[in-house]
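Student: Using only what follows, build the 3D model:
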Amino acid sequence: MTTTNQRTPVRERLLETADRLFYGEGIHAVGIDRIIAESRVAKSTMYVHFRTKEDLVEAYLRRRHAAIAEHVEGTVGPRTAGRRERVLAVYDALDGEMCAADWRGCPFTNAAAEYPTHEGIRSAVRDWRDWLHSLFDRLLDPRADKEYLVPALVQLVDGSMTAAHLDRTTGATSVARRVAATLLGTAA
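Tutor: Model (predicted):
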């Protein structure tokens, strides 16, 4: 994401700082005072935009979701070679992010682990999951066994995100892509 500066609107500075710190260090590990200090805003100003730290966490997740969805949809949308290729392009679109040196796994899985019961945060995580499922549902051939394929393709995304972080491998999405191609081939 971008570096904070005084010309960036306050809400965006807070979100940029929260994104960098929450994702890089963990949500519970980062206090609200640090976000305020690094964003260069007054505490009262922060609370004008976000009533609680959890509201800021939810906004951070929704911002991440929007950025990833825009990137993936932008990558997959222009591909006109066929449904199979569009499905496989999802893995290509996610590959760059998961190969980054600062990749710490899925931000939504991380947040769900840190906040298992907070409704706003759980809602942001559910929205991400719903989008991922609906993405594959839209991309698959209408005659496909979506009840089986959609969850399988989502699980391949989940597994590649986890493997990219835990195994520090840059090949996790290519493995997931190959398995997805095999699934699509056997389901045809």
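Student: alpha carbons only for contacts and neighbour counts from here, please
Tutor: Will do.
Student: Report the buried residues of the helix or strand in which residue 113 is found.
Tutor: Assessed by DSSP states H and E, residue 113 sits inside helix 107-114. Buried positions in helix 107-114, judged by neighbour count with 16 or more other C-alpha atoms under 10 Å: 107, 108, 110, 111, 112.
Student: what's the next secondary structure element after it?
Tutor: Under the assignment DSSP H and E, the closest C-terminal helix or strand after helix 107-114 is helix 119-139.
Student: what distance separates that next one from the middle of the whole chain?
Tutor: Averaging C-alpha positions (C-alpha atoms, centre = their mean, to the nearest Å) puts helix 119-139 10 Å from its chain's average.
Student: Before we compare anything, build this one as well:
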Amino acid sequence: MMDTSLPVRERLLASATRLFDENSIRSVSADKVIADAGTTKVTFYRHFRSKDQLVVAYLDAQLERLQAALDAERGAGRDACALLLRLAAANGSAACRPGFRGCAFINAAAEYPADGNVVRAAVGRYRAWLHGVVAGLLEELGVDRPGVVADQLIMLRDGAMVHGFMGDPGAVTEQLVTAGRAIVAAHLSSPRPA
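Tutor: Here you go, the predicted structure:
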């Protein structure tokens, strides 16, 4: 049961986040979230028109946390190389945590495959943000074709997230950083340590 001192919307979102992360989005009904949050259907539908809207709020909250974490890293004065390494380490840490079931965004895309769905749109916002961040950092590093290299690094990251769930999570961070460095080094305009 959720802490009932939290505002209802926050309780619903906190319950959904825990339940979605522990199970899967599709396997968790709105009724399960309502029961876990200790509220009613009427109250749920005051805050979310549908379960899909709850899923969107869940994904948007995940994105906001990632954006805030990156802003904090930038505020610490880290350069582009350090930020890329921190992103890789954060992904590796996520893949190594107990109970990790894969990237929330990859899972949501798999569970909501139809184009035009609001959940797919939320996944698309995350993907666009991630690509923009990575491409911008690569451009700062002087990488040729930063958009193409960003695609390669994001594909590598996606594979690392799946590997963390399906394979050896302990190896994710080191392998992600090693492979990412090789990709970046191969595309630097003037070779320098990555």
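Student: After superposition, what is the TM-score?
Tutor: The TM-score (TM-score structural alignment, normalised by the length of structure 1) is 0.90; 185 aligned residues with a C-alpha RMSD of 1.7 Å.
Student: ok, back up a step: how about the buried residues of helix 107-114 of structure 1 in a markdown table, adding distance to residue 166 of structure 1?
Tutor: Shown next, in a markdown table, are these (distance: C-alpha to C-alpha, whole Å):
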| residue | distance to residue 166 of structure 1 |
| --- | --- |
| 107 | 14 |
| 108 | 16 |
| 110 | 13 |
| 111 | 17 |
| 112 | 17 |
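Student: closest to residue 19 of structure 1 among the residues you listed?
Tutor: residue 107 (9.6 Å; C-alpha to C-alpha).
Student: Tell me the spacing between residue 141 of structure 2 and residue 83 of structure 2.
Tutor: Going from residue 141 of structure 2 to residue 83 of structure 2 by C-alpha to C-alpha, to the nearest Å gives 11 Å.
Student: likewise residue 152 of structure 2?
Tutor: Separation of residue 152 of structure 2 from residue 83 of structure 2 (C-alpha to C-alpha): 17 Å.
Student: And those two? Which one has more around it.
Tutor: Between residue 152 of structure 2 and residue 83, residue 83 has the larger neighbour count (other C-alpha atoms under 10 Å), namely 18 against 15.
Student: Provide the aligned range in structure 2 for the helix holding residue 113 of structure 1.
Tutor: Mapped onto structure 2 using TM-score structural alignment, helix 107-114 of structure 1 covers residues 104-111.
Student: what about that stretch, distance to the chain center?
Tutor: When C-alpha coordinates are averaged (C-alpha atoms, centre = their mean), stretch 104-111 of structure 2 and its chain have centres 10 Å apart.
Student: hang on, the earlier thing: mean per-residue distance, the helix holding residue 113 of structure 1 to structure 2?
Tutor: Compared with structure 2 after the fit, helix 107-114 of structure 1 shows a mean deviation of 1.0 Å (mean C-alpha distance after the TM-score superposition for structure 1).
Student: What is that helix packed up against?
Tutor: Contacts defined by 3 or more C-alpha pairs under 8 Å, 6 or more residues apart in numbering; DSSP states H and E place helix 107-114 of structure 1 against helix 119-139.
Student: hang on, the earlier thing: so which of the buried residues of helix 107-114 of structure 1 is the closest to residue 32 of structure 1?
Tutor: Closest approach between the buried residues of helix 107-114 of structure 1 and residue 32 of structure 1, by C-alpha to C-alpha: residue 111, at 15.9 Å.
Student: Kind regards, and thank you for your time.
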